[in-house]
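>>> coords please:
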Amino acid sequence: MLQLVHGAARLRGIHTSAACSALKLAYEHFKPTTPSRLASDTSSVVICHGLYGSKQNWRSMARAMARDYGVPIYTLDLRNHGESPHSETMAGGKVVMSVALDPELEDARVSGMISVDISPAVGDISTEFITYTKRMIEIDDARVTTRTEADDMLKDVEEDEVVRQFLLTNLVRSDDGTLRFRNPLRYMLPQLEGIGSFPYAPGDDQTPAERTFTKPSLFVKGEKSKYINSRNIRPAERFFPDFKLVKMDTGHWCQAEKPHEFKGIIRSFLEK
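Next comes the predicted model:
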């Protein structure tokens, strides 16, 4: 669930939910290595990960983007992820879309929005994430000392090794030598059912959307993924009228499965 915004001014101090107080988030800044700039109205690109991701997952991609696009790239750790503070509330994986629609955001701050394999539709979170979280809590309680032990405990809830290794990137070693997840899993578990919500109403054929973002917006869909589908694409069109959908022959993690193609799609969007 990757999302990006590119803007004419750097984003600072943004929070997207009245229920969530602002927190200072951990981030990394990747400086361009070429004087050429991809687009005159893009001063930076901000990347936000999805559930159980972190800024470290995007280090290689962000470095390549800064080099090839000629613009600064910022990768964030959202609350309860990576090195950012923990909180009993969180907004979920639709943060960037919410930011673009935020009425308190100055119009000049964001010049475009990209959402990778997630739509702004309201819907239940995939049950697999609840299953993952419960098992991750069990791994914490087991006080394992090796990644192999943790991986073995995940195997009966997730067969795909790539997905398991993604989840295990969140393991850190404690002072006593045991491994634990850096995410506050017991805070997060009761919030997961609400993560499928969205702060604005999409409207319908008779009623306009509560908010619209009229600048260019790109939605990248993994063809083998169900996160964007024929039922939930309509809210994206209503919230983001200057909307383009690009499909990739991938699953949910488009950028990980075909990074070169993904980077080219983003470049084409920024150039226009």
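>>> from now on I want contacts and neighbour counts done on CA atoms only, so please keep to that.
OK.
>>> now do the strands in the protein.
Under the criterion DSSP state E, the chain contains strands at 2-7, 27-30, 44-48, 73-76, 112-116, 171-173, 179-181, 217-222, 243-248.
>>> so which of these is nearest Asn57?
When these are compared by C-alpha to C-alpha, strand 73-76 sits nearest Asn57, at 9.4 Å.
>>> can you mark which positions in that closest one are buried?
Applying a neighbour-count criterion of 16 or more other C-alpha atoms under 10 Å, the buried positions in strand 73-76 are 73-76.
>>> on that earlier part again, possible to save the strands of the chain as TSV with distance to Met90?
Compiled in TSV, those are given as follows (distance: least, C-alpha to C-alpha, whole Å):
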stretch	distance to Met90
strand 2-7	16
strand 27-30	17
strand 44-48	14
strand 73-76	14
strand 112-116	19
strand 171-173	20
strand 179-181	17
strand 217-222	23
strand 243-248	27
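>>> one more, please, to line up against the first structure:
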Amino acid sequence: MWVSRRLPCPWIKCASSVSGFRSSGLSSSYPPSLSFRGVSSSTFHDDRKVETKSNPDASSKAVHLSYKAYESRPKKDKPMTKSPLVIQHSLLGSKTNWKNIAKEINHLTRRKVVTVDARNHGESPREPSMSYNLMAKDLRLLLDHLQLDKVSFMGQTMGGRIGMILALTQPQLIDKLVCVDATPFDSEISINRWRTLRQACAHLQNLEHELRSVHGIERSSLADKAIQDILPDTRDRSFFLSNLLCDPATGQMPNANTPLWRINFSSFLGNPDMTTSFPKFKNVSFPGKVLFIAGDRSQFIKKEDEDRIRDLFPNARFAWIPNCGHWVQTDKHVQFLKTVVPFLEGK
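As a prediction, the model looks like this:
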């Protein structure tokens, strides 16, 4: 039995559960004092060659991430042999974004599914440093804690890139990899998006005093108006503002020292090169099965990227879902599951 521990954020309002699904989910953020047999909590070994000028993350320690596990009771005389699935959200997201899909995949496949908050997101620790390599370190520590020798991994954009690093540096950890609207290559669009998001963070950070002086809908309305010109797309702005914390019962913050946001603005602003921190791999490839799934209107991955991606992932498959963009898992929910689940099941 696992020990269930949650970071002290009781004012976070969780999404309602999906009817028809049983979950034995345990939400946990394990304490740094835990020690694991044969595991160094601050060591992340790269087994593959990575081309890099310097490694500023070498001395930074992995952190203990908040996660939630969904499990089904094993059938009698049929032990579970399927690899667990770990799901990592996108930039500005959290594990709650994937709650419903995690439950559905657990229900359909009966495999264990674990959703994770990245550092500086959700209920995970707030750290000054943030890079793809560090976030991969964090995931490795989580796998060690859960005693998972091999997993399937699904991640969206930022989460997909973290999964790619694990697959390319430690292929023994990854059974199958699903990359949702993600590519290993930087683009002007992704760089400009990171710059825009940081601008929104700075604007709202400067507005903190005014935001704390109001509550409930008035607070979210003030924040929304403040970044309308920076994030003109209503859906992007709504996703950003979903990180605004409030007590669902009172609409107020518990105390003045409590963070206003699930995301760590200071870390976002202090790591301007985070989005371009994906390492350059030389003479390295992952031999396992990989699914790249995206909408045909995606701005982050294009069909012309397929050949370059296969240099790193020679067994990659590509699924282009018509008439949708970045939010493929929600805009085309059924088609998304009909594509991902058979891939995970080896069909």
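>>> related to what we said a few turns ago, farthest-separated two in the buried residues of strand 73-76 of the first structure?
Spatial extent of the buried residues of strand 73-76 of the first structure (C-alpha to C-alpha) is set by the pair Ile73 and Leu76 at 10.1 Å.
>>> residues shared between the contacts of these two?
When contacts are counted by C-alpha atoms under 8 Å, 6 or more residues apart in numbering, the set common to Ile73 of the first structure and Leu76 consists of 46-47.
>>> give me the distance between Pro171 of the second structure and Ser285 of the second structure.
Here the criterion is C-alpha to C-alpha, to the nearest Å. By it, Pro171 of the second structure lies 9 Å from Ser285 of the second structure.
>>> give the equivalent position in the first structure for Ala223 of the second structure.
If you follow Ala223 of the second structure across to the first structure using TM-score structural alignment, you land on Ala150.
>>> over to Ala294 of the second structure?
Aligned partner of Ala294 of the second structure by TM-score structural alignment: Lys221.
>>> report how many residues lie close to that match.
Residues within reach of Lys221 of the first structure, counting by other C-alpha atoms under 10 Å, total 26.
>>> ditto for the one 3 residues further on
By the criterion of other C-alpha under 10 Å, Lys224 of the first structure has 13 neighbours.
>>> check contacts around it.
Taking C-alpha under 8 Å, 6+ apart as the criterion, Lys224 of the first structure is in contact with 249-252.
>>> who wins for most neighbours among the residues you listed?
Ranked by neighbour count under the definition other C-alpha under 10 Å, these are headed by His252 with 23 neighbours.
>>> Arg12 of the first structure and Cys48 of the first structure: what is the separation?
Distance, Arg12 of the first structure to Cys48 of the first structure, using C-alpha to C-alpha: 14 Å.
>>> have a look at the two and say which one is more surrounded.
With other C-alpha under 10 Å as the criterion, Arg12 of the first structure and Cys48 differ in neighbour count, and Cys48 comes out ahead with 24 against 8.
>>> what's the match for the more buried one in the second structure?
In the second structure, Cys48 of the first structure lines up with Gln88, judged by TM-score structural alignment.
>>> just checking, that match touches Val113?
No - the pair formed by Gln88 of the second structure and Val113 falls short of the contact definition of C-alpha atoms under 8 Å, at 11.0 Å.
>>> helices of the stretch 151-300 of the second structure, start to end?
Across the stretch 151-300 of the second structure, reading from the start of the chain, the helices by DSSP state H, counting those that start in this stretch fall at 158-169, 188-206, 208-212, 216-226, 234-241, 265-270.
>>> what packs against the third one?
So the one you mean is helix 208-212 of the second structure. Other elements packing on helix 208-212 of the second structure under the criterion 3 or more C-alpha pairs under 8 Å, 6 or more residues apart in numbering; DSSP states H and E are helix 216-226.
>>> how far away from the center of its chain is the helix it packs on?
Taking C-alpha atoms, centre = their mean, to the nearest Å, the mean C-alpha location of helix 216-226 of the second structure is offset from the chain mean by 26 Å.
>>> what's the answer for stretch 139-156 of the first structure, then?
On the basis of C-alpha atoms, centre = their mean, stretch 139-156 of the first structure is displaced by 26 Å from the centre of the chain it belongs to.
>>> show me what contacts Cys324 of the second structure?
The contact partners of Cys324 of the second structure, by C-alpha under 8 Å, 6+ apart, come to 295-298, 331-332.
>>> which of the residues you listed lies closest to Ser190 of the second structure?
Looking at the contacts of Cys324 of the second structure and their distance to Ser190 of the second structure, the nearest is Ser298, at 11.4 Å (C-alpha to C-alpha).
>>> what about that closest one, how many residues close to it?
Counted with other C-alpha under 10 Å, residues neighbouring Ser298 of the second structure total 19.
>>> any idea how far it lies from Met154 of the second structure?
18 Å.
>>> next, count neighbours for the counterpart of His121 of the second structure in the first structure.
Residue correspondence to the first structure (TM-score structural alignment): His121 of the second structure is matched to His81. Residue crowding around His81 of the first structure was assessed by other C-alpha under 10 Å; the count is 25.
>>> relative to Glu210 of the first structure, how far out is the aligned residue in the first structure for Thr330 of the second structure?
Correspondence of Thr330 of the second structure to the first structure, assessed by TM-score structural alignment: Ala256. Shown here: Ala256 of the first structure relative to Glu210 of the first structure, a distance of 34 Å by C-alpha to C-alpha.
>>> ditto for Asp156 of the first structure
Shown here: Asp156 of the first structure relative to Glu210 of the first structure, a distance of 43 Å by C-alpha to C-alpha.
>>> pick out whichever of those two has more residues nearby.
Shown here are Asp156 of the first structure and Glu210; by other C-alpha under 10 Å, Glu210 has more neighbours (13 against 9).
>>> the more buried one corresponds to which position in the second structure?
That one, Glu210 of the first structure, aligns with Asn283 by TM-score structural alignment.
>>> measure its match to Lys103 of the second structure for me?
Where Lys103 of the second structure is concerned, Asn283 of the second structure sits at a distance of 38 Å (C-alpha to C-alpha).
>>> now do Phe153 of the second structure
Noted for Phe153 of the second structure: a distance of 15 Å to Lys103 of the second structure, by C-alpha to C-alpha.
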